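[1] What would the 3D arrangement of this be:
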Amino acid sequence: MANSAVIKHVSECFIKPKSKDNNAKQPYYLAPGDLAMLSAHYIQKGLLFNKPSVTDEEFNIATFLEKLKDSLSKTLVYFYPLAGQLATQIDEDQHTSLIFIDCEKGSGARFIHATLDMIVDDIVSPIDVPIIVKSFFDHHMAVNHDGHTRPLLSVQVTELVDGFFIGCSMNHAVVDGTSYWNFWNIWSEIHQQQSITSNLPVHDRWFSEGYGPKISLPFTHTDEFIRRYEAPELRKRFFHFSSETISRLKMKANMEVEETDKEISSLQALSALVWRCITRARRLAGDEKTICTMDANLRQRLDPQLPQGYFGNSIWVAKAAASADEVLEHSLGWTAQLLQKAVSELTDKTLRGVFEAWMKSPFVYQIGEFFEPNSTVIGSSPRFNMYGNDFGVGAPVAVRSGYANKIPGKVTTYQGSKGGGSIDLEICLPPDTMSALESDEEFIALATRS
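    A predicted model of the protein is given here:
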């Protein structure tokens, strides 16, 4: 690998929607789940592709980039808020701020073309994710509130010697993971001139009954609610779990639980394994408290349900807690059942109570404070269609993420690169804890390199 290789920016431009309707001229108000994300980082995920063979005379990078820009412009017609910028109206007398998207403000989505003198294998072969990967994304260390001056969407295409990486940085106060990958899916379909089979974005905002659409925060200065989190030194590794391994884990977990009418899911069983193994790797005292959280899509948990195309943040965390001894001395099934119970408690009634409490006392999540010490944080979802995004050059060979929202114990779940119901995990841990995890017999018996 060329250790001295650096990203070179070749060009940048801004992309606006191909056309606009009247909705794109109106203020786009943010819901509670959006406003609470203002101090978090942008979502940074991207896909790595091989270049078509050099014998394929039809492929030309300049032509390819122009087609990407054109299909992005068409995609933004459906996702028009991403072409705008955040705006704030301050009421000094009430000591409040109304933050919303001005869809006509700003230059549009940024599109960057960069080059790097490395090959695809330099990105996927190292044991740890190479540091250079964070340079595949725009908005490094930006928080969502920066969307007042930065684009809400920035796409960087980094051309490698034998491939390219499309990195997409999207404001997390505007979208969650479901909306984010839905954007990718529709962009891919439009690029290939296919009919759109993914969920078109639904821009009707969801608010608790009696609230909205304008929600003001009880702040007037950014230092009251924006703090910039910097992660400690972390190693980042990808681990692969085959569909057969996951099936065995699920079967084992369900055999070990007390009689229940609810089956433990594959992801709950895998998350329980990871929680156990990370807890052991941390070498905690037996009575120390440990936490495991799992992201939950709320669209189907509310009554009435929201459409899967709901554009915005509709997520909450299911949280389970136990002492280190309890996690390590009980069975996998016992631990998985704790997670299952936490997920099942996210009912319509519970969620409405959460949002109504937030409305009475609004706050903004702080990355470094929202999760307790010794937490294992399971994020994203292997259900998102990542490897189905084909921009006319074949399926992606890998998915990678940027610097954003990484904390000790962060576990990001991905659709397995080998398909067939497999799952890849990106795990972020301090170096000594990662070394202990790599030596954990229970973990390495099941995980392979992604």
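
[2] C-alpha only now, for contacts and for neighbours.
    Will do.

[3] so how many other residues sit close to Ile132?
    14 (other Cα atoms under 10 Å).

[4] Strands of the stretch 101-250 of the chain, start to end?
    109-115, 153-159, 163-170, 216-217, 235-241 (DSSP state E, counting those that start in this stretch).

[5] Could you check the angle the third one makes with strand 109-115?
    Read it as strand 163-170. Compare the direction of strand 163-170 with that of strand 109-115 by axes from the mean of the first three to the mean of the last three Cα atoms, to 10 degrees and you get 150 degrees.

[6] and strand 163-170, what does it pack onto?
    strand 43-50, strand 153-159 (3 or more Cα pairs under 8 Å, 6 or more residues apart in numbering; DSSP states H and E).

[7] just to revisit the earlier point, I'd like the strands of the stretch 101-250 of the chain written out as CSV, with distance to Gln300 and mean neighbour count added.
    Shown next, in CSV, are these (distance: least, Cα to Cα, whole Å; neighbours: other Cα atoms under 10 Å):
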stretch, distance to Gln300, mean neighbour count
strand 109-115, 30, 21
strand 153-159, 27, 24
strand 163-170, 24, 24
strand 216-217, 27, 22
strand 235-241, 27, 20
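
[8] For those strands, give me TSV that also has distance to Ile367.
    Below are the strands of the stretch 101-250 of the chain laid out as TSV (distance: least, Cα to Cα, whole Å):
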stretch	distance to Ile367
strand 109-115	26
strand 153-159	21
strand 163-170	17
strand 216-217	19
strand 235-241	18
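
[9] ok, back up a step: tell me which of the helices and strands packed on strand 163-170 lies nearest to Leu270.
    Set against Leu270 and scored by Cα to Cα, the helices and strands packed on strand 163-170 come closest in strand 43-50, at 22.1 Å.

[10] Second input sequence below; structure requested for side-by-side comparison:
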Amino acid sequence: MKVQTKSSMILKPIYDGEPPSVVDSIPLSIFDKVNYNTHVALVYVFKPPTPTNTTIQTGLQKVLAIYREWAGRLGMDNNGCPAILLNDEGMRFVEASADCTLNQAMPFKPSMDLLNFHPTLKGLEELVTVQLTRFTCDSMVLGFSTNHIIADGLATSNFLVAWGRVCRGLDIGPLPLFDRTIFTPREPPIVEFDHERIEYMSKKLIKEQPYSYANSDDSSDGLIIHKAHFTLEFLSKLKAKASEGRNRPYSTFESLVAHLWRAITQARGLNGFETTHVRISVNGRQRMNPRVPNEYFGNLVLWAFPRAKVKELLQEPVQYAAKLIHDAVAKVNDDYFKSFIDFASNEEVVKDMVPTADAEKMVLCPNIDVDSWLRFPFYDLDFGGGTPFIFLPSYLPVEGLMFLLPSFIGDGSIDAIVPLFEDNLVTFKKLCYSLD
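    Model prediction:
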């Protein structure tokens, strides 16, 4: 498959009426500042009939008039604080064509070939890039990337759904909540948890950050990104096994992550006395009291870190790992989020610290980072020709960075994107479908 760029341009918002006359800015929230400052790239595949590029482009420019952040730039506000500048400088929009049919290019796998569906991200100032690639059969691939520091997965997926609705001539409702100043510290502040070693790390202690990189030079050479498909039948059996002896069963997510944590750990061949942990994103919208609406646009995520000695994780049954995960996630509650707000709002405390969310690390062994997209409405994107045939993250070669997403089959099955070194992959394949 050869992909050729036809055009590349900067798109700016189209306003219904007079555009804003004053360049404004939105200070980054404490949850933005602690998140990954990197672009996250997605790939959508649509089968015919597909709307024209002009329809998609115009709809995008109209929705940018509402989501002005995506057309802005990162910078400093008048107070010298990190901010999103609402200057309408625009986002990158690329039109491209492939020299084959979609069937000839299938199956799509998490490989370097997916990078053909995105413009380069090197030296990028734009906060969003979009590439529309047309196949000879009129199928279309949307390559979409956004800077994570602007919005988390739920906020980004809500934006995509709104874009599709505008293309179909519908109201986007409910409108997003853009106020990033709602997270105010208590008086007096109550810091109950060790945020200095979880979300943040002192620059002086950077070598002691939560991730350990044993036997690694941070090189991704020899890395294979494997897609494991788990049927609904397998997931039901796994959930029942993980929940044995418990009145209330663990969730499918808890059961599957517990299973994969054990399989990956065993495949890596780690020392039994080494400690391994899983980094799990926890959405604060449903955890905080009062609840924050799902329409909040920005980042509102912290992390749970279930951890165990390798020997115990592998000797104990899957119930052990599921309980560790359940208990760790449960602790990231309203008290935890408010404690973080009190801690991170103290600029004197955090000025000499850096976030532990480091997008530059290429090897996470002996640990795992799980991004679950199981509840995000990514599959609801519809430009007017129907919802996507396939949706998946683009190529991101980070050992141990795992994605969970609903299978495009639509039957409740789950796909796990698991990057591992080639030497460990054979063992992992043998373990990942075993319930023993």
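
[11] hang on, the earlier thing: out of the strands of the stretch 101-250 of structure 1, flag the one nearest Val129 of structure 1.
    strand 235-241 (5.6 Å).

[12] okay, that closest one sits on what stretch of structure 2?
    Counting by TM-score structural alignment, strand 235-241 of structure 1 falls onto residues 224-230 of structure 2.

[13] What residue in structure 2 is paired with Ala114 of structure 1?
    Using TM-score structural alignment, Ala114 of structure 1 pairs with Ala96 in structure 2.

[14] Counting neighbours, what do you get for Ser111 of structure 2?
    14.

[15] Structure 1: which residue goes with that one?
    Per TM-score structural alignment, Ser111 of structure 2 is aligned with Pro130.

[16] Likewise for Glu312 of structure 2?
    Match for Glu312 of structure 2 (TM-score structural alignment): Glu326.

[17] My assumption is that its match lies in a helix; please confirm.
    Yes - Glu326 of structure 1 sits within a helix when classified using DSSP: H, G, I helix; E, B strand; the rest coil.

[18] Please enumerate the helices of structure 2.
    Along structure 2, counting by DSSP state H, helices occupy 30-33, 53-64, 102-105, 153-167, 232-242, 252-268, 310-315, 318-331, 334-344, 347-350, 422-432.

[19] Of all the strands of the stretch 101-250 of structure 1, which one is nearest Phe355 of structure 1?
    Taking the strands of the stretch 101-250 of structure 1 one by one with Cα to Cα, strand 216-217 is closest: 14.0 Å.

[20] Where does the closest one end up in structure 2?
    Residue span in structure 2 matched to strand 216-217 of structure 1, by TM-score structural alignment: none.

[21] which helices and strands does that strand pack with?
    By 3+ Cα pairs under 8 Å, 6+ apart, strand 216-217 of structure 1 packs against strand 96-102.

[22] Determine how far the strand it packs on lies from the middle of the whole chain.
    Relative to the centre of its chain, strand 96-102 of structure 1 is centred 24 Å away, using Cα atoms, centre = their mean, to the nearest Å.

[23] which other helices and strands contact it?
    strand 27-29, strand 85-91, strand 216-217.

[24] switch the cut-off to 10 Å
    Here strand 96-102 of structure 1 touches strand 27-29, helix 32-35, strand 85-91, strand 216-217, going by 3 or more Cα pairs under 10 Å, 6 or more residues apart in numbering; DSSP states H and E.

[25] Val426 of structure 2 -> structure 1?
    Per TM-score structural alignment, Val426 of structure 2 is aligned with Ser435.

[26] So what does Gln366 of structure 1 match up with in structure 2?
    By TM-score structural alignment, Gln366 of structure 1 lines up with Asp358.

[27] I figured that match hits Asn35, correct?
    Yes - under the criterion of Cα atoms under 10 Å, Asp358 of structure 2 is in contact with Asn35, at a separation of 8.4 Å.

[28] okay, these two: which has more neighbours?
    Neighbours per residue, other Cα under 10 Å: of Asp358 of structure 2 and Asn35, the larger number sits with Asn35, 23 against 14.

[29] Contacts only, for that one.
    148-152, 199, 299-302, 355-359 (Cα atoms under 10 Å, 6 or more residues apart in numbering).

[30] just to revisit the earlier point, distance to Ser8 of structure 2 and mean neighbour count added to the helices of structure 2, as CSV?
    Output for the helices of structure 2, formatted as CSV (distance: least, Cα to Cα, whole Å; neighbours: other Cα under 10 Å):
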stretch, distance to Ser8 of structure 2, mean neighbour count
helix 30-33, 29, 21
helix 53-64, 12, 19
helix 102-105, 23, 14
helix 153-167, 20, 22
helix 232-242, 42, 17
helix 252-268, 40, 22
helix 310-315, 49, 17
helix 318-331, 43, 20
helix 334-344, 40, 21
helix 347-350, 40, 12
helix 422-432, 37, 16
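
[31] number of nearby residues for the closest residue to the match of Gln366 of structure 1 other than its chain neighbours?
    Spatially, and ignoring its direct neighbours in sequence, Asp358 of structure 2 is nearest to Tyr36 (6.4 Å; Cα to Cα, 6 or more residues apart in numbering). Neighbour count for Tyr36 of structure 2, taken as other Cα under 10 Å: 19.

[32] likewise Met9 of structure 2?
    Around Met9 of structure 2 there are 11 residues (other Cα under 10 Å).

[33] same deal with Gly245 of structure 2?
    10.

[34] With Lys239 of structure 2 as the reference, measure out to it.
    Per Cα to Cα, to the nearest Å, Gly245 of structure 2 is found 12 Å from Lys239 of structure 2.

[35] Arg268 of structure 2 matches what in structure 1?
    Arg268 of structure 2 maps onto Arg282 in structure 1, by TM-score structural alignment.
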